[in-house]
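K.L.:
Below are the sequence and a predicted model for it; my questions follow.
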Amino acid sequence: MNDETTEPDTQVEPAPVEQGRGAWRRRGSLRLRLLLASVVSALLVVAAAGVTLVVLFDRHVERRIERELDGHLDQLVSFFRLTSNGKPAVEGELSDPDFRRPYSGLYWQVEENGAAILRSRSLWDFVLAPSPQTGAEPAIRSGIGPNKQHLVTQYRHVVLTDPADPTRTRTFALVVAEDRAETDELLREFTIEAVVFLSALVILLIVAAQFQVSIGLRPLARLRGMVLDIRRGQSSRLDGSFPDEVQPLVEELNGLIGVQQKAIERARARAGDMAHGLKTPLAVIASQIRALEQGHEDEAARVIEGEVMGMSRFVERELARARISAHPVGRGLDLLAAIDRLVRAMQRLPRGDEIEWRVQIPEELQIAVHREDADEIFGNLLDNARKWARKRVTVTARIAGGRVVTTVSDDGPGVPASRREAVLLRGHRLDESVQGSGLGLSIVDDLVASYGGDLSLGDTVGGGLKVELSLPATAAG
């Protein structure tokens, strides 16, 4: 068998672009930064709003209590008298019945010289703490009531002339008090309801922030998709309108892409010129090799043949790389159609019509390979199988891990495992009687490696040679 190869210069495929919602969780994610900033801002604003609402509600309750106490105090002052014999008295009942129900939470008390002289029935046997002496500014203050109630008290000083001694005035402190339990419960309930409402508001704000960030970053996602299309060869520039903040970046990228495309075209032209310039001299040298072989100059012929094979491999490799770099594969190549076309060509070659060609390839399989390179790869494999097969050549293909794995096997003598490495050496031929230059598998190996693929040799069940290679797949259609 007449096949050879050297260590290929593999072309490293670009790293796949991370996709999916998990992308925004990566360290340094712009989406994550914007979302965190929005969430922190929302939490701070809502927390400040919650504290403010609770404080305002508490102040409102305090003012309501103060107004109620003022009203009760006005009524108490209007009922307070000194009898004809100078005895203090409250002539009348205050309107709120709680003043008459023991320990109800609403109380009044009359003091003179710091001592309680009159008090409401609701105080029963309890005496409120003395109010400030005359001269102190009347105000709201706290105190302790019956059953350790927390009271809010209001007092007022009243100066009356003693009817029993008109030359004498007496000063009294009139005090009203109210239990804070009810208002404290209202404040607690309001705080709980405010926390629940504001928590729900925070959740809504987080959802809204995520939606807002997604809308804001949508142009970048669109730009990313367009760049990916360029990398895949499906587009040559970034088209369309973008927001003012993104448009300068788009213009700079288009400029960079243009510069790179021109550089690639120049490199491709140079590689093509070099390759085509070498082909004619190589053909002449090859013809001279055959002449030397016929003249029994075997040693000289082998030396020249080795150099020719090296130059041929170099030419084919550079042509393939030039095609790949200049025009990345866009739409995939239909593998079944390509193999069928090559099989028909093989059938027109010697022994081709005597061999049974079995092609078992799903119709939807497509490979990301240029047609010229696919013809070179599979043409060499099929031609090699044609030369060595006894009756049958089988071609199968399948998808594995996003790649198309193709197998070309024959029922020929095969290659012993101990000699497979030798088969892949440049110019090595197992059988000099079979026509060929020894470049077939070498060229195939180089081309497959250029696309980031792999090539391996093995045995069929019947002992023939099985060549398996993997190439990148593309979506059908």
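P.N.:
Great, that's in hand.
K.L.:
switch to C-alpha atoms for all contacts and neighbour counts from now on
P.N.:
Fine.
K.L.:
Only the buried residues of stretch 136-150, if you could.
P.N.:
143-146, 150 (16 or more other CA atoms under 10 Å).
K.L.:
correction: stretch 412-422
P.N.:
Buried residues in stretch 412-422 (16+ other CA under 10 Å): 412, 414-415, 420, 422.
K.L.:
Check those against Gln294 and report the nearest one.
P.N.:
Taking CA to CA as the measure, Gln294 sits nearest to Ala422 out of these, at 26.3 Å.
K.L.:
Can you verify the closest one is assigned to a strand?
P.N.:
No - applying DSSP: H, G, I helix; E, B strand; the rest coil, one finds Ala422 to be helix, outside a strand.
K.L.:
How many neighbouring residues does the closest residue in space to it that isn't next to it in sequence have?
P.N.:
Take Ala422 and drop its neighbours on the chain: the residue closest to it by CA to CA, 6 or more residues apart in numbering is His428, 6.7 Å away. Using other CA atoms under 10 Å, His428 has 20 other residues around it.
K.L.:
quick one, strands of the stretch 351-477 of the chain?
P.N.:
356-360, 366-367, 392-400, 403-410, 454-459, 465-472 (DSSP state E, counting those that start in this stretch).
K.L.:
Use this one as the comparison:
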Amino acid sequence: MQSRSITKRLKSSSLVKRMQSWSLKKRMTVVSSVILVVAFSLIYFIAKSAYTAASKSRLQESLVAQIYALMAVADEQDGQITLPEIMRNDRLNHVNSGLVAYVLEADGDLVWRSRSSDLFSILPDISQDYSLTELTVWRIESYRMFWIGDTIIWEHEDGTESEYLFLIGEKRTLLTAAVREFKREIMYWLFLTAFILIVVLGFALNISLLPLRNAQRQIELISRGDAERVEGEFPAELAPLTSSINRFIESEINQKKRYRDTLGNLAHSLKTPLAVVKSEIHQLGESAKQVELQKQIERIDDIVKYQLNRSVVTAGQTMKRKSLVEPEVKKIVDALNKVHMSKGLEITYEVAEDCYFPGEQGDLMELVGNLADNACKWANKKINIQVKHSNQNLIIAVEDDGTGIPEEKRALILDRGKRLDQQAEGQGLGLSIVMDIIKTYQGQIRILESQLGGAEFELTIPV
């Protein structure tokens, strides 16, 4: 129970919540850095402790050897032991060498001292527990020193025995300096090793993430409409994911095709009954009732067309397509010139080079065709269609030289254009379809004053 509560607290912590939004690279970098810091910290402390212990052991062995060397050169003269004034170990002959030696009687009286000990005015404390097996740390004056000592029983020539304490000490600062130098060395090499490991890990991380980046690029191509499936070889860990993505894409495409086929069949099925009803109404004569029925039938026909178009537009927008704009605009202009030939309209268009619509060809035809058809209804003579890219948006502008739309009515037209049952007069089904398509593509529509003198409908579609 306690481990579960700890796990819950960890999951609910702010750090864990922030980590959930981190990229894989950031997560692996942070985790690797933490592991390196912990591992190198352990290495540092273990190495420092081991070096300190080894240095103390070497120092102890050296001091023990010095003790035995002192005992070896000790001699007796006039019933008192003596040692040479000049020692073989030159450090004992110089002040500030850091190594000192003493020979004391059991009561603490001085028998002999090395020249190097002239720095000190006091004698070592004989109450300390000196031994050959362990370093004793004791301060003499302002210096902390490591001491090794041994007590011997000396048998004099007259048969009497005396107890003497042989002591040798070394300044602690010498060992501390050596340890400090070792710490600097190991820190240098650890930092150098860490830097090399970070570079190697970064290189390995980039190589490991290459398949993910490849999958990401291919998914971006699919979302832009430049590809229809994820291609290439992927590691075993990613293969199920890419296969699932491809199956999902194929399912979306097939579902959209079935949806369109069903809607097409529905539209075809409704045409014949509506045509029969129109024919029967036409035979009723030119009565007010006949006119009203004809109007309602046309309204039903418009509603069916509108809902079918709306369903096709909103079906399966998961995968984008890319449609070249210029050929479709040319088809629309050619068709409108034929339809409105009697009005003698001058329809021109300007499409930027390599201009693509980020979606289905049919949606592009609906957008440009409906706006251009409305412009033809209201234009006196000129209609102009412009398509270009600007700031990662596709801009479609259709303008005419008609009477225009007053500014106070523009918002009303756009608002009412969203609902077929309240269409703005003169805009009809076309504007409602345009509004739905624009909403699907997360675009915007504006009504402006045309440079030709009439109205301009401007569409902005993110690409």
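P.N.:
Okay, I see it. Everything quoted here is computed from the prediction, not taken from an experiment.
K.L.:
still on that earlier bit, is it possible to get CSV of the strands of the stretch 351-477 of the first structure that adds mean neighbour count?
P.N.:
Formatted as CSV, the strands of the stretch 351-477 of the first structure follow (neighbours: other CA atoms under 10 Å):
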stretch, mean neighbour count
strand 356-360, 16
strand 366-367, 24
strand 392-400, 17
strand 403-410, 23
strand 454-459, 17
strand 465-472, 22
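K.L.:
Save these as CSV, and put in distance to Val448 of the first structure too.
P.N.:
Output for those, formatted as CSV (distance: least, CA to CA, whole Å):
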stretch, distance to Val448 of the first structure
strand 356-360, 21
strand 366-367, 12
strand 392-400, 15
strand 403-410, 12
strand 454-459, 6
strand 465-472, 7
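K.L.:
secondary structure class for Arg302 of the first structure?
P.N.:
helix.
K.L.:
mind checking what it lines up with in the second structure?
P.N.:
Using TM-score structural alignment as the criterion, the counterpart of Arg302 of the first structure in the second structure is Lys295.
K.L.:
swap in Gly272 of the first structure?
P.N.:
Match for Gly272 of the first structure (TM-score structural alignment): Gly264.
K.L.:
my guess is Ile339 of the first structure meets Glu376, correct?
P.N.:
No - applying CA atoms under 8 Å, one finds Ile339 of the first structure not in contact with Glu376, separated by 11.5 Å.
K.L.:
Help me confirm that Asn254 of the first structure is found in a strand?
P.N.:
No - read with three-state DSSP, Asn254 of the first structure is helix and lies in no strand.
K.L.:
My read is that it contacts Leu238, right?
P.N.:
Yes - using CA under 8 Å, Asn254 of the first structure is in contact with Leu238, at 6.2 Å.
K.L.:
Now do the same for Glu62 of the first structure: its match in the second structure.
P.N.:
Per TM-score structural alignment, Glu62 of the first structure is aligned with Lys56.
K.L.:
so what's its match up against?
P.N.:
135, 175 (CA atoms under 8 Å, 6 or more residues apart in numbering).
K.L.:
Let me know the helix or strand that it is in.
P.N.:
Assigned by DSSP states H and E, Lys56 of the second structure belongs to helix 24-73.
K.L.:
Then Gln128 of the second structure?
P.N.:
Judged by DSSP H and E, Gln128 of the second structure forms part of no helix or strand.
K.L.:
Leu151 of the first structure maps to what in the second structure?
P.N.:
Using TM-score structural alignment, Leu151 of the first structure sits opposite Met145 in the second structure.
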